[in-house]
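1. based on what follows, work out the 3D shape:
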Amino acid sequence: MRVLGIETSCDETGVAIYDSERGLMSHVLYSQVKMHAEFGGVVPELASRDHIRKLLPLIKEAFAKAGLKLGEVDGVAYTAGPGLVGALMVGAATARSLAFGWGVPALGVHHMEGHLLAPMLEEVPPPYPFVTLLVSGGHTMLVDVQSPGCYSILGETLDDAAGEAFDKTAKMMGLPYPGGPMLSKIACKGEVGRFKFPRPMVDRPGLDFSFSGLKTAVRLVIADHAENEVVPEQDMADIACGFQEAVVDTLAIKCRRALQQTGHKNLVIAGGVSANSRLRERLADIVKKERCQLFYPRAEFCTDNGAMIAYAGWLRMRVGQQSGYELNIKPRWPLNTLDPIQE
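-> Sure, this is the predicted structure:
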């Protein structure tokens, strides 16, 4: 079975084709980062318009790279949510129209299920069951994954997601958009331990997260070290380092608890923040102590992409799941409300 995957949930247009026998045949991606950088963040209306401009050319490119003619697929999967309403509408309308024209089924896919399953595209995928840490700009949660489609939320953020905390802290520091990756970059030049920020909610039971207090602590330190409203370069690097260590430690502590609580021997990290090298190092130490294994997708599949949507769509479409003709997008869509995948 061959599935076209379309991802347009936010500011990246991703298209891919997945084949059950040949694996991933092609994947192409266009990022809107440069366009939104002028405004310091994603502008939903501009994101939607750019998806309209880029989506069809990318679909043609994906088919060409796969060596296929347009329409040589058995189904079309698209991101139905969560995400920006307008951006989701572009992908959904395009996918449904193509599926109708080609006479194949279409299926709306959960964006976070796509991220959760992205490591399955690797040469050595994680065996079920496993614990997944989903960390991105919009979500931070720990999920008990028993099998495809069977997810239990172990804990989630009560306020900002980890990626959002990175971006907002970077903005406080005056770093250009997208701030999160830039903050991580300058953190590598910082002195570990100079600034000790709180590890939110690690001193209480449970697996939920909170990063709002951490941001406040960083804001106060920035104000204390500003000279004529400018923080010296080394101070900036040390603050960034201290902030990153606090976030990474918090995530690692909760991951260890989740492994101990579930008894699972496999830990998966996925989502944009899973590309953070310091987080990977810290979690590698955790799984070694717990005698577990760590899995994550390659860097290009950590951020939003069409490959994860094509794969997640294939998993569900191969057992007969499909969406109706209506454009039923879900800007808010709890992961644990998904239907299980009945083999």
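
2. going forward, measure contacts and count neighbours with C-alpha atoms only.
-> Will do.

3. show me where the stretch 151-300 of the chain has its helices.
-> For the stretch 151-300 of the chain, the helices defined by DSSP state H, counting those that start in this stretch occupy 162-172, 179-187, 212-225, 233-262, 277-289.

4. what's the angle from the first one to helix 212-225?
-> What it means is helix 162-172. 20 degrees (axes from the mean of the first three to the mean of the last three C-alpha atoms, to 10 degrees).

5. packing partners of helix 162-172?
-> Applying 3 or more C-alpha pairs under 8 Å, 6 or more residues apart in numbering; DSSP states H and E, one finds that helix 162-172 contacts helix 179-187, helix 212-225.

6. how big is the angle separating the shortest one from helix 162-172?
-> The reference is to helix 179-187. Using the same axes, to 10 degrees: helix 179-187 against helix 162-172 is 70 degrees.

7. this one as well, want them side by side:
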Amino acid sequence: MTTILGIESSCDETGAAVVVDGHTILSNVVASQIDLHAQYGGVFPEVASRAHIEAISAVVRQALDDAGVTLGDIDAVAVTRGPGLAGSLLVGVNYAKGLALGRGLPLVGVNHLEGHVYSLWLVERDTPIVFPVVCLIVSGGHSEIVLITGHGEYTVLGSTIDDAAGEAYDKVARLLGLPYPGGPAIERTARDGSATAYHFPRALSGDGYNFSFSGLKTAVLRAVQPPHEGPRPAKGEGMTSSQRRDDINVPDVAASFQAAVVDVLVDKTVRAAQEHGATELWIAGGVSANQALRAAMTERSPVPVRVPPMKLCVDNAAMIAAAGYFRYLHGYRDDQAMDILPMWPLVSIKDAMTQAE
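-> Prediction:
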């Protein structure tokens, strides 16, 4: 039995968790900063890093207490090394280094995107997972289609060339005067609207697996602003009634926008699964909580679809501990010289070990 303490601080959630053998969650504590950042309409990096400093010790203590273990029961410390906000990552990595050094524990740096992948290993399943699988990772900062051929073996088939899906949700929510975070707000509003009221573009809908949502965001802006367009709303502010066209039905815009995002995500991911012989299709990351995306993917996928429970869609440390467990089994170790990697791409564990040498 291998017990991993996971620590997550890549963006605006401070998380700590204890996971056994990569799949059994003993505890999973998350301190959210949503209320802190809502006034800005998005994550304010300096505020985020300071909030992590204030929360991390208490969160780790609670995770250990909830799991009924002490640091003496921990076999390794896994921590998000990147990608993410530099200031936020520093808090988690330095705290993890201190714990590892003080207790003589192995230290394992984990890629945040890999963590989202391993959120699927924390779910009870009726049938075993057989590789290869295709995973769509969708969150506020990432939209990627990944081919997974084994534990720690990844090939990124496509990614966003501009805005990520979650980022587009946040920006469009501001345009519509909806609250932050934009994903849940647009999903709720879209339930009362028509997905065919507006025909928004499906960018890069042809060959390839890359995404582009910047043009979609601009199309929504042009649809909702009057011809004599005034100044765009400042960051953290939504459009006022005087800045929106009088004939705009916000639920219709929200539903049509969401349909455009879901169509592209589903089309490309399903095609990737078909073309690479995937046995299953996975969705992970914050946007995987979107019910329209889940329903459309399940309906159109030729293979079984797995999604994490809602509580594991958001950033959390249990997924980092799970990913850290498999890195630990592969012999992956970091030392006290480990630095953060804010732009760290998702690479196979063997490649990551080679780069670290």
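
8. could you dump the helices and strands packed on helix 162-172 of the first structure into CSV and include mean neighbour count and distance to G137 of the first structure?
-> Output for these, formatted as CSV (neighbours: other C-alpha atoms under 10 Å; distance: least, C-alpha to C-alpha, whole Å):
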stretch, mean neighbour count, distance to G137 of the first structure
helix 179-187, 21, 9
helix 212-225, 15, 14
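
9. which one of these lies nearest to V135 of the first structure?
-> helix 179-187 (12.5 Å; C-alpha to C-alpha).

10. read off where the closest one ends up in the second structure.
-> Residues 182-190 of the second structure are matched to helix 179-187 of the first structure when aligned by TM-score structural alignment.

11. quick revisit: reformat the helices and strands packed on helix 162-172 of the first structure as a markdown table; add distance to G75 of the first structure.
-> Below are those laid out as a markdown table (distance: least, C-alpha to C-alpha, whole Å):
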| stretch | distance to G75 of the first structure |
| --- | --- |
| helix 179-187 | 35 |
| helix 212-225 | 42 |
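
12. for those, which one sits closest to A237 of the first structure?
-> helix 179-187 (5.2 Å).

13. mean shift between that closest one and the second structure?
-> Superposed on the second structure, helix 179-187 of the first structure shows a mean distance to its aligned partners of 1.1 Å (mean C-alpha distance after the TM-score superposition for the first structure).

14. is it possible to get the helices of the stretch 151-300 of the first structure out as CSV so that each row also shows distance to I6 of the first structure?
-> CSV is the format used below for the helices of the stretch 151-300 of the first structure (distance: least, C-alpha to C-alpha, whole Å):
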stretch, distance to I6 of the first structure
helix 162-172, 23
helix 179-187, 25
helix 212-225, 33
helix 233-262, 30
helix 277-289, 28
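
15. L88 is in contact with T8 of the first structure, correct?
-> Yes - counting by C-alpha atoms under 8 Å, L88 is a contact partner of T8 of the first structure at 5.7 Å.

16. what do we get in the second structure for A275 of the first structure?
-> Under the alignment (TM-score structural alignment), A275 of the first structure maps onto A289.

17. on that earlier part again, of T8 and L88 of the first structure, which one has the most company?
-> T8 (31 against 26; other C-alpha atoms under 10 Å).

18. now the more buried one: how far from M182 of the first structure?
-> 24 Å (C-alpha to C-alpha, to the nearest Å).

19. do F197 of the first structure as well
-> 19 Å.

20. again with G86 of the first structure
-> 28 Å.

21. now check the second structure for the residue matching L154 of the first structure.
-> Match for L154 of the first structure (TM-score structural alignment): L157.

22. so who does its match touch?
-> Residues counted as contacts of L157 of the second structure (C-alpha atoms under 8 Å, 6 or more residues apart in numbering) are 144-147, 209-210, 272.

23. again with M172 of the first structure
-> For M172 of the first structure, counting by C-alpha under 8 Å, 6+ apart, the contacting residues are R219.

24. the stretch 51-200 of the second structure: strands as residue ranges?
-> Using DSSP state E, counting those that start in this stretch, the strands assigned to the stretch 51-200 of the second structure run over residues 76-82, 107-111, 133-138, 143-150, 153-159.

25. so for A190 of the second structure, which of the ones you listed sits nearest?
-> strand 133-138 (19.1 Å).

26. just want the angle from that closest one to helix 250-275.
-> Using the same axes, to 10 degrees, strand 133-138 of the second structure lies at 160 degrees relative to helix 250-275.

27. whereabouts in the first structure does strand 133-138 of the second structure align?
-> Going by TM-score structural alignment: strand 133-138 of the second structure matches residues 130-135.

28. quick check: closest non-adjacent residue to V60 of the second structure.
-> A16 (5.3 Å; C-alpha to C-alpha, 6 or more residues apart in numbering).

29. so how far is V47 of the second structure from the one you found?
-> Taking C-alpha to C-alpha, one finds A16 of the second structure at 20 Å from V47 of the second structure.

30. comparing the two, which residue is more hemmed in?
-> Taking neighbours as other C-alpha under 10 Å, A16 of the second structure and V47 compare with A16 leading, 33 against 15.

31. could you say which helix or strand holds the more buried one?
-> strand 13-20 (DSSP states H and E).

32. could you give the angle of that strand to strand 76-82?
-> Computed by the same axes, to 10 degrees, the angle between strand 13-20 of the second structure and strand 76-82 is 140 degrees.
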